[in-house]
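Q: Sequence and predicted structure below; questions after.
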Amino acid sequence: MNLLGNLFTAPYEILRVIRKNHTLIRGLIWREIFSRYRGSTLGILWSFVNPLLMLGVYAFVFTAVLKAQWTQSGPRSEFVMILYAGLIVFNFFAECVNRAPSLVIANVNYVKKVVFPLEVLPIVTLGAAAFQLAINLIVWFIFHLVWIGIPSATILCLPIVLLPLVAMTAGVSWFLASLGVFLRDVNQVIGIAITVLMYLSPVFYPLSTLPPQFRPFMLLSPLTLVVEQARGVMLWATLPDWTAWFVYFLISILVASLGFNWFRLTKRGFADVL
C-alpha cells in the first residue's frame, strides 16, 4: 500500500472499516463518554452543565461587561448566540485534533493486538466529540428559543454543512495520531496551532470586518467556511453556498483519504517504537 496509489478507494475503505467494526466503535464511544465523568456526582449530566455554565459566562461577559454587538443594530443576546455557534464548531475540531497525537500512545495495549483495528481510534474520538457537539446544539437551541425565538427551518441543513468538517477532522486526526507515535513533540505544537487557528478563524468576529485583501487568507483556515455557513443556517435563514460547500467537501475527502492511507502505511512501525 502507498500513500497516493489508493486515494480513489480510500473512502470506500474508510466506510468498510466503520461498517465492519460498528459494534466495537459504538461500544468504545460510549466508554469514552462515560469515562470522562466516572466518579463524579452528576456523571454524564456534566455534559449538559458545562455548556450551560459556559454560555452563562459568555452572556454575562459579552452583554453586561463588554456590551458587545455583532452588528451595530443587533441585540447583545444575538451576539452571544452567534459567538456560541462558532465555538460549537471550533470546539468539535479542537477536541479531536488536540487528542489525536496521543491516541495510539495512550492505547499501547491495542497496538500489541494484531486483530485490533487501530484505524478506529480517531473515529471513536470523533464520535465522542460529536456527542458533545449535539449536547452543545441542544443548549444553543434552548437559549435561542428563550432569547430570540424558534430558529429558521434552514437549521435542518446543519448536518450537511458539518459533514465536510467531520471528514476533514478525521483525516487530520489519522495523520496526527500516527505522527504522534514517532514525534512526541507534536502534542505541544498542536496545542499552540489550535490556539492560533481559533483567532485566525471567524469565531469571535465576522469575516466581513476584515479588510478585503486579508479575506482570501482567512479562507485557508479549515474552519472559516464551515463556521460561516453554520451560522448562516442556524441564525440568518440562509442556505449554504453549495459550490463552495462542494469544493470544501472534495478537499475534505482528499484530506481524509490521505490521512487514512498515511495511518495504515505507518502503523506497522508502531510496535517497534512503542
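A: Good, I have the coordinates. Residues are numbered from 1 along each chain as shown.

Q: C-alpha only now, for contacts and for neighbours.
A: Will do.

Q: Could you give the number of residues near the closest residue to Trp236 other than its chain neighbours?
A: Computed as Cα to Cα, 6 or more residues apart in numbering, the closest residue to Trp236 that is not its neighbour in sequence is Ser152, at 7.7 Å. By the criterion of other Cα atoms under 10 Å, Ser152 has 13 neighbours.

Q: Same question for Leu220.
A: For Leu220, the neighbour count with other Cα under 10 Å is 12.

Q: Three-state assignment for it, please.
A: Here Leu220 is recorded as coil under DSSP: H, G, I helix; E, B strand; the rest coil.

Q: buried sites along stretch 115-129?
A: Within stretch 115-129, the residues scored as buried using 16 or more other Cα atoms under 10 Å are Leu118, Glu119, Val120, Leu121, Pro122, Ile123, Val124, Thr125, Leu126, Gly127, Ala128, Ala129.

Q: how near is the residue nearest to Trp236 to Leu52?
A: 22 Å (Cα to Cα, to the nearest Å).

Q: what would the buried residues of stretch 115-129 look like in a markdown table with secondary structure and distance to Phe79?
A: Listed next are those as a markdown table, based on DSSP: H, G, I helix; E, B strand; the rest coil; distance: Cα to Cα, whole Å:
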| residue | secondary structure | distance to Phe79 |
| --- | --- | --- |
| Leu118 | coil | 42 |
| Glu119 | coil | 40 |
| Val120 | helix | 38 |
| Leu121 | helix | 36 |
| Pro122 | helix | 33 |
| Ile123 | helix | 33 |
| Val124 | helix | 33 |
| Thr125 | helix | 30 |
| Leu126 | helix | 28 |
| Gly127 | helix | 29 |
| Ala128 | helix | 28 |
| Ala129 | helix | 25 |
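
Q: Check it against this one:
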Amino acid sequence: MSQLWKMPMPRLYSALTKLPLVGDVFRFRGLVYAITLRDIRSRYVGSAFGPLWLVLPPVFMVFIYTVIFSQIMRARLPGVEHQFAYSMYLCAGLLSWNLLLELVQRSKGLFLEHANLIKKSNFSKFILFIPVVVVALLNSMILLVLILGFMLLSGYPMPSSLAYILPVLAVVLLMGLALGALLATLNVFFRDVGQFVDVFFQGIFWATPIVYPVSILSPAVQQALSWNPLFPLVRAAQSSFLGDVPDIASLGYPLAVAIVFFALALLLYRRSYADLLDQI
C-alpha cells in the first residue's frame, strides 16, 4: 500500500480503480455524487431556511445539552468539578451514538429505497452506501465543530486527548456501515427488520452509558454491559472530551464486531443477490 503514494497520479488513479469496491466508487463517482447531493438537498427542499437546517438542529441540541443541563438543571458529573463536565460527557456520547444511529437508520432500507435504480442499472450496489456515509459524516462533523466552538466560548479546557475522538468515530463509522449493510439485505426479505431495529436501538441506548455516569452502576452491571460493543466506544469518546487518554486497546472489541458484521453482510449479499433482485 505504501508504494501507491510513490506512483505518479495517472498510475495511482489506475491502481486505485483496480481495487475491489474502491474501483467501483471511482467508476460510478457521478452516480455517487448525484445521490449524495440529492440526499443533502432533500433535507431542506421547499423550506424557508434552506441549508440552515443542516446547522440549526445540532445548534439547538448543543444548546440544550450544555446550557440547559448545566445552568438550569444543574447537572454535574461525579468526581469532576467543572460546571460543563456533564455536558461534555453527554455531548461526547451523543456524538458517537448519533453517527451510528444515522448510518443504521439510513442504510437499513437502502435497497428498497433505490429499487428502481438497482433494477434498471448495472453497478455495484454497495456504492449506494457511500452517500449515506458522506451525509452522516457531514452531520457529525458539524456537531463536533459546534461542540468545540462551545468549549472555546465557555472556557472549557480543550485537552490534547480530544484527538482520540477521531479513531473512535472511525470505528463507529465502520460498525454503523457494516451493520447497516447487513440490515439492508435482511430488510429486503424480512420487512419487519426496520421496525425491530427501531425498538432494539431504544434498548441499546439505555444499555450504553450516554446520559448516565457509568460510576453509578454496580460492578456486575458494568461487566454485563461491557458486552455491548458500543460501551467501550462511548467510554473512549467521553474520556477524550474529559481530558483522560482513552484505552485504545478497548476499541479492539468493537472493531472485531464491526469486521464480523461486514463479513456477514458481504456473504449474505453475495449468496442472496439473485433473490434480492426479485424481491425488491
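A: All right, it came through fine. From a predicted model like this one, the values you see are computed outputs, not experimental measurements.

Q: rewinding a little: which among the buried residues of stretch 115-129 of structure 1 gets closest to Gly86 of structure 1?
A: Checking those against Gly86 of structure 1 by Cα to Cα gives Ala129 as the nearest, at 15.3 Å.

Q: Could you find the closest non-adjacent residue to the closest one?
A: The spatially closest residue to Ala129 of structure 1, leaving aside those adjacent along the chain, is Phe92, at 5.7 Å (Cα to Cα, 6+ apart).

Q: got TSV for the buried residues of stretch 115-129 of structure 1, with distance to Val227 of structure 1 too?
A: Formatted as TSV, those follow (distance: Cα to Cα, whole Å):
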residue	distance to Val227 of structure 1
Leu118	30
Glu119	28
Val120	27
Leu121	26
Pro122	22
Ile123	22
Val124	23
Thr125	21
Leu126	18
Gly127	20
Ala128	20
Ala129	17
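
Q: Ala129 of structure 1 -> structure 2?
A: Superposed on structure 2 with TM-score structural alignment, Ala129 of structure 1 falls opposite Ala136.

Q: Any idea how many residues pack against the corresponding residue of structure 1 for Glu113 of structure 2?
A: In structure 1, the residue paired with Glu113 of structure 2 is Ala106, using TM-score structural alignment. Residues lying near Ala106 of structure 1 (other Cα under 10 Å) number 11.

Q: Quickly note the distance from Ala106 of structure 1 to Trp147 of structure 1.
A: Computed as Cα to Cα, the Ala106 of structure 1 to Trp147 of structure 1 distance reads 43 Å.

Q: So which residues of the stretch 151-280 of structure 2 form strands?
A: Assigned by DSSP state E, counting those that start in this stretch, the strands in the stretch 151-280 of structure 2 number zero.

Q: Mean per-residue distance, the helix or strand containing Ser140 of structure 2 versus structure 1.
A: Using DSSP states H and E, Ser140 of structure 2 maps to helix 129-154. Comparison of helix 129-154 of structure 2 with structure 1 after fitting gives an average deviation of 1.0 Å (mean Cα distance after the TM-score superposition for structure 1).

Q: Tell me the counterpart of Asn122 of structure 2 in structure 1.
A: Using TM-score structural alignment, the equivalent of Asn122 of structure 2 in structure 1 is Val115.

Q: how close does that match get to Gln213 of structure 1?
A: As judged by Cα to Cα, Val115 of structure 1 and Gln213 of structure 1 stand 52 Å apart.

Q: same check, this time on Leu235 of structure 1
A: Note on Leu235 of structure 1: its distance to Gln213 of structure 1, by Cα to Cα, is 27 Å.

Q: between these two, who's got more neighbours?
A: With neighbours defined as other Cα under 10 Å, Leu235 of structure 1 and Gln213 compare such that Leu235 has more, 20 against 8.

Q: quick one: what's aligned to that one in structure 2?
A: For Leu235 of structure 1, the residue aligned by TM-score structural alignment is Leu242.

Q: Over to Pro202 of structure 1?
A: Using TM-score structural alignment, Pro202 of structure 1 sits opposite Pro209 in structure 2.

Q: What's the separation between its match and Ala224 of structure 2?
A: 13 Å.

Q: So between those two, which is more surrounded?
A: Between Pro209 of structure 2 and Ala224, Pro209 has the larger neighbour count (other Cα under 10 Å), namely 24 against 11.

Q: which residues touch that one?
A: Applying Cα atoms under 8 Å, 6 or more residues apart in numbering, we find Pro209 of structure 2 in contact with Gly93, Phe231, Val234, Arg235.

Q: how about a cut-off of 10 Å?
A: 89-90, 93, 215-217, 222, 225, 230-232, 234-235, 238 (Cα atoms under 10 Å, 6 or more residues apart in numbering).

Q: Just give me the closest of these to Gly23 of structure 2.
A: Using Cα to Cα, the contacts of Pro209 of structure 2 come closest to Gly23 of structure 2 at Leu230, 31.2 Å.
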